[in-house]
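Student: sequence and predicted structure are below.
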Amino acid sequence: MTIDKTTVQVPGAALPPVITAYLAAQLARDATSALAAFTADAVVTDEGRTYRGRQQIAAWLGRAASEYTYTTEFTGSTQNGPESYDVTAHLEGDFPGGVADLHFRFVLDGALIARLVIEP
């Protein structure tokens, strides 16, 4: 699947291409493209669980893409340091509670994502 990075509109700070590529892949439920955005030893924390390395992150991405149906509206972004970005999103769907406002906190290592924390 080819991801059109221009379809991801996030108000606020200009985001590095790897973050927009990851967000576009997430919107498309394309776990393979999303995984390509991470370093080999990346760490992801979501819903209180931590996933380390590409194998665990691939399993998390596959599960996250198929567990619920939801829409995502990216509502803002900020740059918190040279390699640190925060993207906010509003989700609505069939997950418990039905509505969530989340922060996607990215830390980059060069041109790839080294750390991602997803939290309210």
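Tutor: Done, it's in. Numbers count the residues shown, from 1 in each chain.
Student: CA atoms for contacts and neighbours, from now on please.
Tutor: Fine.
Student: buried ones in stretch 103-120?
Tutor: 103-108, 112-118 (16 or more other C-alpha atoms under 10 Å).
Student: what's the most distant pair in these?
Tutor: In the buried residues of stretch 103-120, two members sit farther apart than any others by C-alpha to C-alpha. They are H103 and L112, at 18.6 Å.
Student: can you pull the contacts of T78?
Tutor: By C-alpha atoms under 8 Å, 6 or more residues apart in numbering, T78 lies in contact with 12-13, 85-87.
Student: what strand or helix carries it?
Tutor: Under the criterion of DSSP states H and E, T78 resides in strand 70-81.
Student: which other helices and strands contact the helix or strand following that strand?
Tutor: Next helix or strand after strand 70-81 toward the C-terminus (DSSP H and E): strand 84-93. Contact partners of strand 84-93 among helices and strands, from 3 or more C-alpha pairs under 8 Å, 6 or more residues apart in numbering; DSSP states H and E: strand 70-81, strand 99-109.
Student: rerun that using 10 Å as the cut-off
Tutor: helix 17-27, strand 70-81, strand 99-109, strand 112-119 (3 or more C-alpha pairs under 10 Å, 6 or more residues apart in numbering; DSSP states H and E).
Student: dropping in the other structure now:
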Amino acid sequence: MTQHTDLPSDLLPITVGQFFAAHIARDADTASSFLTEDAVIVDQDETLRGREETHAFLRDAGSEFEYTTEQIGAHRVDDTHWVLTVRLEGTFPGGAAELDYRFALRDDLIAELVIANHPA
């Protein structure tokens, strides 16, 4: 059974919180350290696999824009799946977006991250 619970960010798994803090700071080396060797990141229908591709994504994603990131929601789906909802505002087309960062954990590391538009 899926359980959706809104959570404050301090109740998220440490791995998710520390990854997200590093990602916001654009620290790809630290963010990558929270991924499994065979991690998969899906961003807007682009799939990246393994250490090299995911690290390059974390290093380069959004680098052509200036933007701010604010966590506006978080919930636990089950013991290994968590969702952070964030609001981006910046110089990218449209100027604002709400995204879900859907995490799947394995052995206290991120095995999969799917970044998708937050449903309205």
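Tutor: Everything's here; your move. The shown structure was predicted, so the numbers you read here are calculated from the model rather than taken from an experiment.
Student: re the thing from before, whereabouts in the second structure does the strand holding T78 of the first structure align?
Tutor: Mapped onto the second structure using TM-score structural alignment, strand 70-81 of the first structure covers residues 67-78.
Student: list the buried residues of the matching stretch.
Tutor: Quick answer for stretch 67-78 of the second structure (16+ other C-alpha under 10 Å): 67, 71, 74-77.
Student: could I get those residues as a markdown table with distance to A56 of the second structure?
Tutor: Converted to a markdown table, the buried residues of stretch 67-78 of the second structure look like this (distance: C-alpha to C-alpha, whole Å):
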| residue | distance to A56 of the second structure |
| --- | --- |
| Y67 | 19 |
| Q71 | 23 |
| A74 | 26 |
| H75 | 28 |
| R76 | 28 |
| V77 | 28 |
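Student: check contacts around the one residue sitting closest to the centre of the second structure.
Tutor: Closest residue to the average C-alpha location of the second structure: Y101 at 4.1 Å, with C-alpha atoms, centre = their mean. Y101 of the second structure makes contact with 16, 20, 42-43, 74, 82-86, 113-118 under the criterion C-alpha atoms under 10 Å, 6 or more residues apart in numbering.
Student: from those, which is closest to E53 of the second structure?
Tutor: Once C-alpha to C-alpha is applied, the member of those that ends up nearest E53 of the second structure is V42, at 11.1 Å.
Student: please name the nearest non-neighbouring residue to that closest one.
Tutor: V114 (4.7 Å; C-alpha to C-alpha, 6 or more residues apart in numbering).
Student: residue contacts, the aligned residue in the first structure for that neighbour?
Tutor: Applying TM-score structural alignment, one finds that V114 of the second structure aligns to V117 in the first structure. Listed by C-alpha under 10 Å, 6+ apart, the contact set of V117 of the first structure reads 43-50, 86, 102-107.
Student: let's see it at 6 Å
Tutor: V117 of the first structure is in contact with 44-45, 104-105, counting by C-alpha atoms under 6 Å, 6 or more residues apart in numbering.
Student: touching, R102 of the second structure and L113? I think so.
Tutor: Yes. R102 of the second structure lies in contact with L113 (C-alpha atoms under 6 Å); the separation is 5.5 Å.
Student: which residues do the two both contact?
Tutor: Going by C-alpha under 6 Å, 6+ apart, no residue sits against R102 of the second structure while also sitting against L113.
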